[in-house]
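> Prediction below, plus the sequence it came from.
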Amino acid sequence: MGNSHAHGDHRKFRNNGNVPSPDKTASAPSPSQPVPPSIYQPEHILIPNSSIHASYMATSLPYSHVDSALRALAAQAEGFGRCAIGGLHGPIYYVTTLLDDGPGSLRDGCRKKEPLWIVFEVSGTIQLGSYLNVSSYKTIDGRGQRIKLTGKGLRLKECEHVIICNLEFEGGRGPDVDGIQIKPNSKHIWIDRCSLRDYDDGLIDINRESTDITVSRCHFAQHDKTMLIGADPTHVGDRCIRVTIHHCFFDGTRQRHPRVRFGKVHLYNNYIRNWGIYAVCASVESQIYSQCNIYEAGQKKIAFKYLSEKAADKEEASSGCIRSEGDLFVIGAQAGLMTEDGEFCMFHPSEYYPTWTAEPPTDSLKQVLQHCTGWQCVPRPADHPLAAQ
């Protein structure tokens, strides 16, 4: 497929003095050679033998067990959103109508203050006349049906512990209309297996001190400004933002995969192809750890862009920093050079969470991400609340 960048093999095991240094010029594993997924381990973490053995299985996606029971999703995200429990401790709320509001509607369930696990008894399109505000401790679980939200999007405002799973978002219209807007002061959010396309503003926007968020297995298409993390250089409080984006497919979207101001972002095992301006942008003080992703160029070849902006409490402008480890750049894709002012301290994910599932960026991974991201035709699992709690 091409050459890997920075490090040839991303897997790390406890340092016993016998582990060779990574070969910075090594090529990615050949697609013809079976290469297993692995549980990434920082050198100071020793995972159980069972996890090590699991790393020698065929290419697969993380947390496949969550479809074994309805509430098995709770607290199973990888990365910064790993604590999100959604409506784990609440009753099931059944959406029985595609109307925008009223009894049995999605909006009616999302506005309720108590924890709820929201599921759907109907399939179809919900035409939103205004942003749908989601309150804390909610799971919006689209498994078992096919639900598309259009017109407007979801707004997660000053809320916590929200899980959004297996929905479609398409055709949002109006100024500042995003598919999923997370601001201000929201935390412990997990967005999983959603398909998003064709909104007038962003598909997912995260800003105003919202943090501890994971976006996984989502499919982004037919869009310009895909994902913005940190909206303005005057919002210095956004230094708290932490986001993990993994196993997503950015399918010909033009830019912002993501664009980041201030925040810390861990990208791994994503497939970004045929961007129109750039793939990933690091602006003021951002730190982006790009690991084992596939960057497949179209006409535009430079994947990483660095933009200098002046934080409101600083005298000089600065850009952000991108560290690329084990990334694969193909069809002429190039990382691009970091600006001098972007070379500052870079976080490592192991400072915040001990393990995550990553594998080398092979053709096998690319095929999986093309077919297993976004909305999935999966049945709604049975509810076993006592076992889950």
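Alright, I've got the coordinates.
> make it CA atoms for all contacts and neighbour counts henceforth
Will do.
> Sort out which residues of the longest helix seen in the chain are buried, please.
Criterion DSSP state H: the longest helix present in the chain is helix 363-371. Buried positions in helix 363-371, judged by neighbour count with 16 or more other C-alpha atoms under 10 Å: 364-366, 368-370.
> Can you lay out the residues you listed as a markdown table showing distance to residue 352?
Shown next, in a markdown table, are these (distance: C-alpha to C-alpha, whole Å):
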| residue | distance to residue 352 |
| --- | --- |
| 364 | 29 |
| 365 | 26 |
| 366 | 27 |
| 368 | 28 |
| 369 | 26 |
| 370 | 29 |
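> Just name the closest of the residues you listed to residue 186, please.
Checking these against residue 186 by C-alpha to C-alpha gives residue 369 as the nearest, at 28.3 Å.
> now the longest helix of the chain, how far from the centre of its chain.
16 Å (C-alpha atoms, centre = their mean, to the nearest Å).
> which residues make contact with that helix from outside it?
Residues outside helix 363-371 that contact it (C-alpha atoms under 8 Å, 6 or more residues apart in numbering): 1, 31, 59-60, 217, 247-249, 269-271, 294, 359.
> take the one below as the second:
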Amino acid sequence: MLALPYADVDATLRGLASRAEGFGRATVGGLHGEVYRVTTLADNGCGSLREGCRKSEPLWIVFEVSGTIHLQSRLMVSSFKTIDGRGQRVKITGKGLLLYQCEHVIVCNLEFEGGRGPDVDAIQIKPNSRHIWIDRCSLRDYSDGLIDITLGSTDVTVSRCRFSTHDKAMLIGCSCSDIMDRCIRVTVHHCFFDGTRQRHPRVRFGKVHLYNNYTRNWGIYAVCASVESQLVSQCNVYEAGERKLVFMYLTEKPADREEGACGCIRSEGDLFLNGAQSCSPGGTEALPPKAAAETQTVFDFRDFYESCSIQPASVELKEALQLCTGWQPIPRPLDGITTKNNVTA
């Protein structure tokens, strides 16, 4: 089977730290903290996930239990935390995670399903959060979005995640009035968008690098570029269902501009299957008028990071991503740790 990137990070518990690719590559999570063990599926209290996430010090959070954690309210994650689901099967439901004004957070190998309530997302990253890595998570069936990255949050990587049974998968940039989102930089790679309806992702203002993702059977569009956004779609697999249009452009007026603008998408090495079309028959989606003069200004990822594990788009890649994205039944790596009062040194 096709080898996916960073296969060696599971050799040691803290091997994940600083191993993200792309814009979130500097993320260390709880590397320099103690190990906190989740010993209960309760929403709150001693040994709960919420208790670990609210602590101010760096922590590497692991699970001693498998099962479902039903959140009664959003779970706010503080800075320098790793929530590491390897070795167990833990599902988050009810509400979701809120990464609020934090930095250096890793979320790995969890399931998110069945979040309910107004504006309930599986993972919200806002405002002004940075150095975030979401890795190998399965996300489905929430009331609003699955992952939202908004309000000045930046330097985020989403990798090897699986999105399914949902409408609005991923939003990057909240609204045309939030001009602080011009700072947003996000990398999405080796993810599987499995029949989700739209937003794979939808982007306002930010710079987004998409590579080696597999998106199939969308309901409206695959990728949407709105106001001033710059997207590089590189070596992805787009397999159409009934709807064939891959890229959509929407014009919106920024709060500090007199005229509206859409975004730009540069497609390089993408594989289009089952009649998927990068533009409409008239060609307007391939090169929207507002963006025509700006197509050469779409960013080059090499101006921000030297390298990443881009592979040619292929049927083999598509098959690998169906197996190796989302939650994985992998053992928790050893770290030579000893236990004391639920926190290990």
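Everything's here; your move. Values in this document were obtained by computation on a predicted structure and should not be read as measured data.
> What sits closest to residue 69 of structure 1 if chain neighbours are left out?
residue 381 (4.9 Å; C-alpha to C-alpha, 6 or more residues apart in numbering).
> could you show me where the helices are in structure 2, in order?
49-54, 315-324.
> out of the contacts of helix 363-371 of structure 1, which are buried?
Applying 16+ other C-alpha under 10 Å to these flags 1, 59-60, 217, 247-249, 269-271, 294, 359 as buried.
> Take those and keep only those in strands.
Within these, residues falling in strands by DSSP state E are 249, 271, 294.
> State the distance from the residue nearest the centre of structure 2 to residue 170 of structure 2.
Centroid check for structure 2 by C-alpha atoms, centre = their mean gives residue 158 as the closest residue, at 3.1 Å. Counting by C-alpha to C-alpha, to the nearest Å, the separation of residue 158 of structure 2 from residue 170 of structure 2 is 10 Å.
> sorry, back to before: can I get the contacts of helix 363-371 of structure 1 in JSON lines with distance to residue 352 of structure 1?
Output for the contacts of helix 363-371 of structure 1, formatted as JSON lines (distance: C-alpha to C-alpha, whole Å):
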{"residue": "1", "distance to residue 352 of structure 1": "32"}
{"residue": "31", "distance to residue 352 of structure 1": "32"}
{"residue": "59", "distance to residue 352 of structure 1": "26"}
{"residue": "60", "distance to residue 352 of structure 1": "24"}
{"residue": "217", "distance to residue 352 of structure 1": "21"}
{"residue": "247", "distance to residue 352 of structure 1": "19"}
{"residue": "248", "distance to residue 352 of structure 1": "21"}
{"residue": "249", "distance to residue 352 of structure 1": "25"}
{"residue": "269", "distance to residue 352 of structure 1": "19"}
{"residue": "270", "distance to residue 352 of structure 1": "20"}
{"residue": "271", "distance to residue 352 of structure 1": "24"}
{"residue": "294", "distance to residue 352 of structure 1": "24"}
{"residue": "359", "distance to residue 352 of structure 1": "20"}
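> Specify which member of these is nearest to residue 188 of structure 1.
Nearest to residue 188 of structure 1 among the contacts of helix 363-371 of structure 1, with distances taken as C-alpha to C-alpha, is residue 217, at 17.3 Å.
> The closest one against residue 244, yeah?
No - with contact defined as C-alpha atoms under 8 Å, residue 217 of structure 1 does not reach residue 244; the gap is 11.5 Å.
> No more questions from me, cheers.
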